[in-house]
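1. Just to be clear, the model below is a prediction. Sequence and coordinates:
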Amino acid sequence: MGDDRERVADHRAPKESERSSTVFQGAKTAMRVDWLRMPGTDGEEVVPREYMEHPGASAALALDTDNRVLLLNQYRHATGHWLWELPAGVRDQEGEPPVRTAQRELSEEAGYRAEHWHQLADFFPSAGFSTERIHVFLARGLTELTEAEIGFERVHEEADMPMAWLPLEEARTAVLQGRLRNGATVIGILAAAAAAGDGFASLLPATEEVFAQ
């Protein structure tokens, strides 16, 4: 058997569209249809592919000195659930690097600043029908901020978000038992639990690169 370690890695190589149209335009997302030339039963054929355009999001997995994860309980209307989540938000500021979004959300949603940031996870949550890409960063060396330092008014869903601190190993168990179901939270906690094995030494420092690959 061959060694596939070098070959197995995602790469960007978009197919060229025959034509495209926007069928819905919202405040932060849009629905598009691209027509692509694909192999068919009798040669090539042009077929539609529908997908949501999304600016992407970033999340912060904040660990305190006792190795506890900071979680926020937020209402998500699309699911009808109150979900325990990492501080996170949409990358809706033009050109903002993913780590800056995570830093901003940790401050605005949870009221904390972190001294040390590392890359933890980078994934497409719904690659079959959405361009959304989520970056999760490990945040350590936490400092609680005053309201004046935060400088952000929480409204709508963010106005009522209870906070909890859960030991990392207990958070991992909660994921495996199906008690936590938010995608970025599940992936972030499992990645952090795995990285904790070597004291997070294998993680790369977070940079302000825009991750175009």
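-> Looks like it came in fine.

2. all contacts plus neighbour counts: C-alpha atoms, from now on.
-> Will do.

3. Report the central residue of the protein.
-> For the chain, the residue nearest the mean C-alpha position is Ile134 (2.9 Å; C-alpha atoms, centre = their mean).

4. pretty sure that residue is touching Pro125, no?
-> Yes - Ile134 lies in contact with Pro125 (C-alpha atoms under 8 Å); the separation is 7.3 Å.

5. Stretch 171-182 spans what distance, first to last residue?
-> Stretch 171-182 has an end-to-end distance of 13 Å (criterion: C-alpha to C-alpha, to the nearest Å).

6. Which residues belonging to it are considered buried?
-> Under the neighbour-count criterion of 16 or more other C-alpha atoms under 10 Å, stretch 171-182 has 171-172, 174-175, 180-182 buried.

7. try it against this one:
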Amino acid sequence: MTIEDTPEEWEIRATTTPFRGAKTSVRTDRVVMPDGSEATRDYQVHPGSVAVLALDEEGRVLVVRQYRHPVRERLWEIPAGLLDVPGENPLHAARRELYEEAHVEAGDWRVLTDVYTTPGGCDEAVRIFLARDLSEAEGERFAVEHEEADMEVARVPVAELVRGVLAGDLHNNCLVVGVLALVAAERGEGLDALRPALAPWPARPFVA
């Protein structure tokens, strides 16, 4: 038995979009169940995202801390952002987010893991990159606004982040998944065995 996710699409009898926002929308589908009945499924339609676990030479992860209004908390996270353009190369987006949020660039990029954040209610797909060989970016810093204007940046040892995750002190999805995937990769075949940065991503196809 092969343990892997597989594509499948059930028949949709009707679909509406009761809400459209600036970046996301809400869709309502009437889906045919295996027994022939129909059920309504509401979900958020999302363009997709990228996140960057940036690891420096001292084994520290670059993290940012910002306010997240829906959960009313200030969270520690790894740099992340939306795929702004359909079909956008996720590596280009990841480089942009690392530059904009931390004014850092990286010389070595690999795919750490791909995840669906909340597949029961949202179609958001996130590609989490591992970035190494870090250096300060050239030029002026990106002009931030809104929540990012109050953002903190730090570099934290991996072991401290793992402790925080397992203690229930850190909750951001990409940070939790990224840090634990990093540790698993290090204990497995090693970081150099990770997929290349331009590995195919069926959830959000792109032109390399």
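-> Happy to help now that I have it. Given the structure is predicted, the values throughout are model-derived calculations rather than measurements.

8. Please identify which helix or strand holds the counterpart of the residue nearest to the centre of structure 1 in structure 2.
-> Aligning on TM-score structural alignment places Ile134 of structure 1 opposite Val126 in structure 2. Taking DSSP states H and E as the definition, one finds Val126 of structure 2 inside strand 125-136.

9. Contacts for stretch 178-191 of structure 2 next, please.
-> With C-alpha atoms under 8 Å, 6 or more residues apart in numbering as the test, stretch 178-191 of structure 2 has contacts from 53, 112-113, 128, 158, 161-162, 194.

10. In these, find the pair that's most separated.
-> By the measure C-alpha to C-alpha, Leu161 and Leu194 form the most distant pair in the contacts of stretch 178-191 of structure 2, at 21.0 Å.

11. can you count the residues close to the aligned residue in structure 1 for Cys174 of structure 2?
-> Cys174 of structure 2 maps onto Ala184 of structure 1 when the alignment is built from TM-score structural alignment. Neighbours of Ala184 of structure 1 under the rule other C-alpha atoms under 10 Å: 25.

12. what about Ala184 of structure 1, distance to Ala27 of structure 1?
-> 22 Å.

13. these two touch, right, the match of Cys174 of structure 2 and Val136?
-> Yes - Ala184 of structure 1 is within contact range of Val136, at 7.0 Å (criterion: C-alpha under 8 Å).

14. Now the common contact residues for those two.
-> Contacts common to Ala184 of structure 1 and Val136, judged by C-alpha under 8 Å, 6+ apart, are Ala59.

15. Throw the contacts of stretch 178-191 of structure 2 into TSV and include distance to Thr2 of structure 2 and secondary structure, thanks.
-> Listed next are the contacts of stretch 178-191 of structure 2 as TSV, based on distance: C-alpha to C-alpha, whole Å; DSSP: H, G, I helix; E, B strand; the rest coil:
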residue	distance to Thr2 of structure 2	secondary structure
Leu53	29	strand
Leu112	21	strand
Thr113	19	strand
Ile128	24	strand
Val158	32	helix
Leu161	32	helix
Val162	29	helix
Leu194	20	coil
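
16. hey, where'd the helices end up in structure 1?
-> 98-105, 147-150, 168-176, 183-195 (DSSP state H).

17. Measure the mean distance from the first one to structure 2 post-superposition.
-> So the one you mean is helix 98-105 of structure 1. Taken against structure 2, helix 98-105 of structure 1 registers an average deviation of 1.3 Å after superposition, with mean C-alpha distance after the TM-score superposition for structure 1.

18. start and end residues in structure 2 for that helix, please.
-> So helix 98-105 of structure 1 sits over residues 90-97 in structure 2, by TM-score structural alignment.

19. what's the distance between the counterpart of Glu170 of structure 1 in structure 2 and Leu180 of structure 2?
-> Mapped onto structure 2 by TM-score structural alignment, Glu170 of structure 1 lines up with Glu160. Distance, Glu160 of structure 2 to Leu180 of structure 2, using C-alpha to C-alpha: 12 Å.

20. Comparing these two, which residue is more hemmed in?
-> Legend: neighbour count by other C-alpha under 10 Å for Glu160 of structure 2 and Leu180, higher for Leu180 (17 against 11).
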